[in-house]
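Sharing a model that was predicted from the sequence below.
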Amino acid sequence: MKYTFDPVPFHHTNSLLEFPRVAADFGFEWIQMTPHPDFIPFFSHPRADDDLVRALGKACESAGVGISSILPVQRWSSPDDNLRQAAVRNWKRAIQIAVDLGVDQMNTEFSGRPEKPEESEASFYRSMEELVPIIEREGINIAIDPHPDDFVERGTDAWRIIRGVNSKNLSFVYVAAHSFHMQDPMDEILDLVQDRLRVVHVADTFDHRRSGGLRYITNPPETAARVHQHMKIGDGDVDWDNFYSELNRNGFLNRDDSVMVTSVFSEHENHEEVTRYQLKEMRSRAEAARR
């Protein structure tokens, strides 16, 4: 399993080409390239040209850090077909960047709209018709996260949609901070997904369903916003003993191709301390679960 650094908390203190060295300084051997203005921004065409891609590869090699995964987020399930087509074009360039960097794992979101679930699902499968042949030809695996405020949020439903593409090159992301939006117990989701669980994001969150739905208070009360948080391990309601036990039962902790990413975005003012804490906790809890 690849313990992986997510540089998002360091976007305000370091440049793109500094991220590999920062990861190595914290003791990580792997980094996940998440949306960044100089790389592959959210919902936009990649900004990295071939020279910058080569420079990033050299920076990783110099730091002794590998890229475990690349995370583009594009509107490939948008009910607006102009946006969907743009997302497909953006994905083609993102896939080429992954190939050029020697990266075979990408992960992403469905990026549709919950108020238009049928239209978003149809758009997703339409995009898959064009992209899956490229994904399979290049030997890329793409893992998808049912993100809060997407057209599919429930874990088992998300897996059924992924499975419906009928490609072994698509797999599942389990984000601990989305646990309570996925609704289904972790064991039920992983029993369905099995070894198609390829990426896990590690961050805590509160269970918004507790206290009669008042764990978070939003105004106006009837807002459709999906509230969740990405906090460090132990600060929320995720059952971490069960989380690591289920990952061990699934075999995720012992697979060479599995990616475990620290994913805390709520404490940028303490990002160095939190990053050290996260890596220590991920390693110790995984080892305890294996024992």
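Noted; the coordinates are in hand.

From here on, just use CA atoms for contacts and neighbour counts.
Will do.

ok, residue 155 - contacts?
Residues near residue 155 by CA atoms under 8 Å, 6 or more residues apart in numbering: 146, 182, 183, 184, 189.

Write a ChimeraX command that selects only the buried members of those residues.
Command for ChimeraX, covering only those of the contacts of residue 155 found buried under the criterion 16 or more other CA atoms under 10 Å:
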select :146,182,189
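
out of the contacts of residue 155, who's nearest residue 137?
residue 146 (25.2 Å; CA to CA).

how close does that closest one get to residue 174?
8 Å (CA to CA, to the nearest Å).

what about the strands in the stretch 101-250 of the chain?
Counting by DSSP state E, counting those that start in this stretch, one finds strands in the stretch 101-250 of the chain at the ranges 105-109, 141-145, 170-175, 197-202.

Relative to residue 270, which of these is closest?
Closest to residue 270 of the strands of the stretch 101-250 of the chain, according to CA to CA: strand 197-202, at 17.0 Å.

What are the contacting residues of the closest one?
So strand 197-202 is in contact with 107, 143, 171-177, 190, 233, 252, 257-264, going by CA under 8 Å, 6+ apart.

Now restrict those residues to buried residues only.
Buried subset of those (neighbour count, 16+ other CA under 10 Å): 107, 143, 171-177, 190, 233, 252, 258-264.

quick one: buried residues of stretch 151-170?
Buried, per 16+ other CA under 10 Å, within stretch 151-170: 151, 152, 153, 154, 155, 156, 158, 159, 162, 163, 169, 170.

Second structure for comparison follows:
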Amino acid sequence: MKTSFEREGIKLDIQAHPYDFCERNNESVDIIRGLDRDWINYLYAAPHTFFYDDGLGDIASMLRYIVNPPGVTATVHQHLDIGQGEVNREAFFSTLRDIKFDGIATVAVFAWEERADESSRFMLERVKSELLR
């Protein structure tokens, strides 16, 4: 795939993800650093903040639970609007600005289907106002 990605100019963003190949933030960053390709970057998913570091939620150090549905043995996920839940969004945004982060940072909301459009508009405007300064 390397040859095809480079030939076609395809960018690859890799994310640590609960219960996938690599679950923890630092280990995923180490993999990307080891690959040492300018077209491979890290995708930080804010809702997974507490999973990435075993419940600490220390966003600033990682950028170098409230339980899910019954029966799911998952650590905290907070797919909520910015300002709700325990994810420290101020630390999230200020750290991204400080390190001049130019990758992908997700803020996906899975709650409240009845207000999905309103939530999406709110989140887009908030992310733009925080990161496009």
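Sure, I can see it. The structure presented is a predicted model; accordingly, all values stated were derived computationally and were not measured.

what does the top helix by length along the second structure correspond to over in the first structure?
Scanning the second structure for the helix with the most residues, using DSSP state H, yields helix 116-131. Using TM-score structural alignment, helix 116-131 of the second structure lines up with residues 271-286 of the first structure.

Name the residues of that stretch that come out as buried.
Buried-residue list, stretch 271-286 of the first structure, by 16+ other CA under 10 Å: 271, 274, 275, 278, 279, 281, 282, 285, 286.

Report the mean deviation for it after fitting onto the second structure.
Its aligned residues in the second structure lie a mean 2.0 Å from stretch 271-286 of the first structure after superposition (mean CA distance after the TM-score superposition for the first structure).

Now do the helices in the second structure.
With DSSP H as the criterion, the second structure has helices at 2-8, 25-35, 49-52, 59-62, 89-98, 116-131.

Looking at those, which is nearest to residue 78 of the second structure?
Smallest distance to residue 78 of the second structure across the helices of the second structure (CA to CA): 8.2 Å, for helix 49-52.

Mean per-residue distance, that closest one versus the first structure.
Mean deviation for helix 49-52 of the second structure: 0.7 Å (mean CA distance after the TM-score superposition for the first structure).

For that helix, grab the matching residue range in the first structure.
Mapped onto the first structure using TM-score structural alignment, helix 49-52 of the second structure covers residues 179-182.

quick one: the matching stretch to chain centroid distance?
15 Å (CA atoms, centre = their mean, to the nearest Å).

which outside residues touch it?
For stretch 179-182 of the first structure, the external contacting residues (CA under 8 Å, 6+ apart) are 146, 148, 153, 154, 155, 156, 186, 207, 208, 209, 238.

Check the gap between the nearest residue to residue 110 of the second structure once chain neighbours are set aside and residue 87 of the second structure for me.
Nearest residue to residue 110 of the second structure in three dimensions, chain neighbours excluded: residue 79, at 5.5 Å (CA to CA, 6 or more residues apart in numbering). Look at residue 79 of the second structure and residue 87 of the second structure: by CA to CA, they are 10 Å apart.

swap in residue 8 of the second structure?
37 Å.

Of the two, give the one with the bigger neighbour count.
Using other CA atoms under 10 Å as the criterion, residue 8 of the second structure and residue 87 rank with residue 87 on top: 22 against 9.

what's the burial count for residue 1 of the second structure?
Residue 1 of the second structure: 6 surrounding residues under other CA under 10 Å.

State the number of residues packed around residue 213 of the first structure.
The burial count assigned to residue 213 of the first structure is 10, neighbours taken as other CA under 10 Å.

re the thing from before, take the strands of the stretch 101-250 of the first structure and write them to TSV, including distance to residue 58 of the first structure.
TSV is the format used below for those (distance: least, CA to CA, whole Å):
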stretch	distance to residue 58 of the first structure
strand 105-109	19
strand 141-145	23
strand 170-175	28
strand 197-202	25
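
Can you tell me which of those strands is nearest to residue 70 of the first structure?
So among the strands of the stretch 101-250 of the first structure, strand 105-109 is nearest, using CA to CA, at 4.7 Å.

could you give the angle of that closest one to strand 197-202?
Taking axes from the mean of the first three to the mean of the last three CA atoms, to 10 degrees, one finds strand 105-109 of the first structure and strand 197-202 inclined to each other by 60 degrees.

other SSEs contacting strand 105-109 of the first structure?
Applying 3 or more CA pairs under 8 Å, 6 or more residues apart in numbering; DSSP states H and E, one finds that strand 105-109 of the first structure contacts strand 66-70, strand 141-145.

In the second structure, what stretch matches the last one?
Aligning strand 141-145 of the first structure against the second structure (TM-score structural alignment) gives residues 11-15.

Tell me how far the matching stretch lies from the chain's centre.
Counting by CA atoms, centre = their mean, stretch 11-15 of the second structure comes out at 12 Å from the chain centroid.

Out of the helices of the second structure, which is closest to residue 75 of the second structure?
In terms of CA to CA, the element of those nearest to residue 75 of the second structure is helix 49-52, at 5.8 Å.

in the closest one, what counts as buried?
49, 50, 51, 52.

how close does the last one get to residue 31 of the second structure?
Residue 52 of the second structure is 15 Å from residue 31 of the second structure, where distance means CA to CA.

returning to what we had before: translate the residue nearest to residue 110 of the second structure into the numbering of the first structure.
Per TM-score structural alignment, the equivalent position to residue 79 of the second structure in the first structure is residue 230.
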